[in-house]
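Q: Have a look; sequence and predicted model below, questions after that.
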Amino acid sequence: MPPLETLTDIDMTQSSPKKKSAISKLRDLFGQAQHPYKPSTQIFLDLDVDRVARDMRLSELGAERGAADRPDSDVTILDDVEHRIVENTEGHKQTAHSIYLEQLHIYDARLTALNFEERFAIIRQAAPEAVGDFGAEAAMGRDELFGLRRRLNESEAEREAFRSKHRITRPGHLSTPGKMIFKIGLLAVLFVIEVAVNGSFLAKANQSGILGGLSVAFVFAAFNILVSYFCGLVPIRLLNHRNWLLKFVGLMSLILYLALAVVLNLALAHVREIPPDILVDVDREALRRLIEAPFGLHELQSWLLVGIGIVFSVVAMVDGLMTFDPYIGYTALERRWQTANDRYRNAKDELNERLRDIRDDAAEAMNGAERDLAIRRSEYDSLLVNRGRLSQKFVDHQNQIERATNALLQIYREANRRVRSTPAPAHFTTSYVLDRIPVEPTDRDPDDKERLRRSVDEIQALLTRQVEAVHAAFDAATRSYKEIDELFPEAPHGKG
């Protein structure tokens, strides 16, 4: 007989302190193995009559005992050889019966492992919980979105009040990182060029030559570029203000800036025209010339130095003027509004995506649990059929054992009968009747199978309803998000 595999499946996992989600519970159901057993083939093997006859030397023993006219003609019971034949086949029957019982145990264990009732209980609890978890997640997202939308609405109200007060009908001009890098780079290029140009011009009037000229040019260029930039960045922008007083301050700032740019570059030109061999204080001499004859420059290169300095100063001033929105105060409002708007839109998109993932995950888990139940019910029916076939195979196998026993007895009796001088015993013509072992009932209570079918159908219908409920909850959540927009409508663009 082929050996049977005894398989056990012991789960010694420790319970986690973290509560499993409803979707995880559903996934655990259809993620488990359907049974812990391997199918086996050829459970009951037929007796090989010829081989058993050779091993027991039935023909030889029959001839030997027949030549001695044994057993006696009047004997009515089986002789020793016949008893050994029957005992051998009876032992085979008992071995087959043990295999039959073990196989029944395996089938019953597999039926038990399907564990429908536990799965029904988990699904009845977990499926509605999944819908509830989805609703809770949607409610949390709605609260978060409500706060962000209210903050955006307040920012919009502040922005629109500012636009209305200052009669602005255009969107604010915001500086991007790329734009700021360009402006800073432009200032750096202006500074380097002005230092190089002024240094070459000033080298003539400096005792240290080109190095001295570069050192003086560095100081004048830094002051010229930075002062011009910050004048355009703050005070001159007041020219765009609606308030007449601030507009006047902006105009005065522009006039003062132009005067400063001209004076600064004229002073630098006077420094250039002071000969390096005159033993005077260069700064005092340049200041005296600037006061007494500011335009009294005698060389064309000095006028070129003035012109280049003023052009670079104006470019730096315009760069500062256009760094932010021309209207002071509007940039900060526009940036706050845009930040609040981006936060709200991003949060809304993220919440919708998160709900969509939860919806798809829950639907996939429930559909998987539904498919798992269908597979298990099919296996349940298959196990019942195979269990019945096992019993029928055992019945057929006992019939084969009986036939093999009679065949072995016939071999012995024929060999005995051929060489006897006296009549054979009467029981030599009688067939052996095997004492059969009754089989286990093959049909379970039909009501149990019908109840299981109804329960599976009920649970599958529940899962279908819960999947629909999750989709409905998702639609309701997205509608509630849209209702927040309706509760806080956006201000009309272009309001002045």
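A: Sure, I can see it.

Q: When you work out contacts or count neighbours from here on, use the C-alpha atoms and nothing else.
A: Noted.

Q: where along the protein do the helices fall?
A: All helices of the chain, identified by DSSP state H, fall at 22-31, 49-56, 58-67, 80-114, 116-165, 177-202, 210-233, 244-273, 282-292, 300-321, 330-419, 446-487.

Q: what about residue 144, distance to residue 290?
A: Separation of residue 144 from residue 290 (C-alpha to C-alpha, to the nearest Å) stands at 66 Å.

Q: what sits against residue 31?
A: With contact set as C-alpha atoms under 8 Å, 6 or more residues apart in numbering, residue 31 has no partners.

Q: What's the local residue count around residue 247?
A: For residue 247, the count of nearby residues is 18 (other C-alpha atoms under 10 Å).

Q: Just list the residues touching it, thanks.
A: Contact analysis of residue 247 by C-alpha under 8 Å, 6+ apart lists 238, 239, 240, 241.

Q: Grab the nearest non-local neighbour of it.
A: residue 239 (4.4 Å; C-alpha to C-alpha, 6 or more residues apart in numbering).

Q: Residue 250 is in contact with the one you found, correct?
A: Yes: using C-alpha atoms under 8 Å, residue 239 makes contact with residue 250 at a distance of 4.5 Å.

Q: ok, second structure coming up, stack it against the first:
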Amino acid sequence: MFDFIKTKTIVAPYEPIEFPVLDNEDLTYRFNVAELAKNAARENRPDMNYKGEDANELDFHHKIETYAHQATIKVKQLTEDLRNNITSTSINKEITDVENVEKEFKNKVSAEFTPLLTELAAVRGDVIAAEDDLSDFKKVNKLRRSADYPESHVLTLGILVFALLIESLLNGFFFAKGSDFGLVGGVSIALIVSLLNISIGYLSGWWVFRYKNHISRKWVYCSTILFISTVVVSIVFNLLVAHYREALGVDPEHAATLAVSSFQDGLLSITDVESWLLFMIGIVFFSLAVYKGYSMDDPYPGYGKMSRKRNRLLGDLDELRKEMIDDLDELHQYHLEIIEIKYVDLQRRQKLLNGFISSFEYQMGIYRSYIKNLRSNLNYIIATYRDINTSERTAPPPAYFDSKYNAEFDLDEVSSDYDDKRYEIARLLEGLADSLPAKKAYMLNFKEEYHQKIDEVAKL
């Protein structure tokens, strides 16, 4: 029925007790039968009127019966163990467990996925609300295009950091001339200047300049005025930095005072070429920061943020839907594997039971054959003893010598009965095998129903 089930040879769970086949001639020699028979015959024993077995015959009987007793004790213990195992072998609980797997699957799915469906519906509601907000935003702001913004800001931020470092290094060479700490001191001053310059440019492009695209004329005017103001601030700031650079070359100790004084005398009164170059570098990197700040998001203010929120919620909805379907499939596969594992275990139990019974019957067969052989051995020994005794004595032998000896042993009974459950277990397994396809089909249909529920809840 299942592809994963492999036919295996089940070895009997108990090693049988083997008994050696005793040789008649060897026993006759070992028991000194001929010598004992001749010694008794010389004295004409047993007397012709003697009835029953004589002492030698009783001794032979006792020795052989001892073998039988020893074998009986061993076999009785082994068969008792086997009988207990046969009696205790049952598959009723396992059959019930397999039959309940589909119910457990149904209960598990209902318990785990009912709250998840509620969560999925809540996320779907958030998506719909975000879609409505975005739609209203586009309608109010007369936007017919999709939002345009980079998926990641890593490149932009990397460029800004790189620009900051480059500007700091370039400016550092110019400031090194008047710094007590040389190039290191110059770069430190330049880093602060560059950070202010690029920060102003970035904020101007990212927040201020974007509002020039707003539908409201008020925001456009405000944006234009504020942006022009930031540009003017940047120009003034970089001119002041250039004046400071020039003052460093004249009087480093009073550079700040000289720079303010020179700035007040005239914005463009700088005469040092390197200071003008410093000014140009500041303006270039300010412009780059404006551009990168502006390109960080959609040109229309607020549009990118709302679009990203909608897209993030859409991603959450799709991710949750996929996770639920994957978990449902995994749960379904897990319960299928439980059925298969339990079914294999049931087959193993069936084969184990067959092994117990085979071991029991095999052992009983060995035991019966051994006892039969012991009787045959004793019959032979007694017959040999009487024949030699009769031929060697001078008086007639007792009358019972003429009767055929039939050995009997006084042994504890070894019961051959056991509870044969093979037919019942085979019937239960066959019934289970017939019902499994329907159970698996039910579980599959139930899983598909929940697939549909998940898709319906997540559908927009």
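A: Here it is on my side, so go on. Bear in mind that the values here come from a model prediction, so they are computed numbers and not experimental data.

Q: before we move on, back to that, just put the helices of the first structure in CSV and tack on distance to residue 426 of the first structure.
A: Formatted as CSV, these follow (distance: least, C-alpha to C-alpha, whole Å):
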stretch, distance to residue 426 of the first structure
helix 22-31, 66
helix 49-56, 22
helix 58-67, 14
helix 80-114, 14
helix 116-165, 60
helix 177-202, 117
helix 210-233, 133
helix 244-273, 141
helix 282-292, 154
helix 300-321, 132
helix 330-419, 11
helix 446-487, 50
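
Q: What is the aligned counterpart of residue 95 of the second structure in the first structure?
A: Counting by TM-score structural alignment, residue 95 of the second structure lines up with residue 120 in the first structure.

Q: show me what contacts that match?
A: Applying C-alpha under 8 Å, 6+ apart, the residues near residue 120 of the first structure are 455, 459.

Q: For residue 317 of the first structure, see how far away the aligned residue in the first structure for residue 231 of the second structure is.
A: Superposed on the first structure with TM-score structural alignment, residue 231 of the second structure falls opposite residue 258. With the distance defined as C-alpha to C-alpha, residue 258 of the first structure ends up 10 Å from residue 317 of the first structure.

Q: gap between the spatially most central residue of the first structure and residue 236 of the first structure?
A: Taking C-alpha atoms, centre = their mean as the criterion, residue 357 is the residue nearest the geometric centre of the first structure, at 8.7 Å. Distance of residue 357 of the first structure to residue 236 of the first structure, given as C-alpha to C-alpha: 54 Å.

Q: which outside residues touch stretch 225-242 of the second structure?
A: By C-alpha under 8 Å, 6+ apart, the surrounding residues in contact with stretch 225-242 of the second structure are 193, 197, 200-201, 204, 208-209, 259-260, 263, 267-268, 270, 275-276, 278-279, 282-283, 286.

Q: An error on my part: the question was meant for stretch 195-202 of the first structure.
A: By C-alpha under 8 Å, 6+ apart, stretch 195-202 of the first structure touches 210-218, 221, 271-272, 301-302, 305.

Q: Separate out the buried members of those.
A: 210, 212-218, 221, 271-272, 302, 305 (16 or more other C-alpha atoms under 10 Å).

Q: Just tell me what the residue nearest to the centre of the first structure corresponds to in the second structure.
A: Superposed on the second structure with TM-score structural alignment, residue 357 of the first structure falls opposite residue 330.

Q: now, which of the buried ones among the contacts of stretch 195-202 of the first structure sits nearest residue 366 of the first structure?
A: Nearest to residue 366 of the first structure among these: residue 221, at 73.6 Å, using C-alpha to C-alpha.
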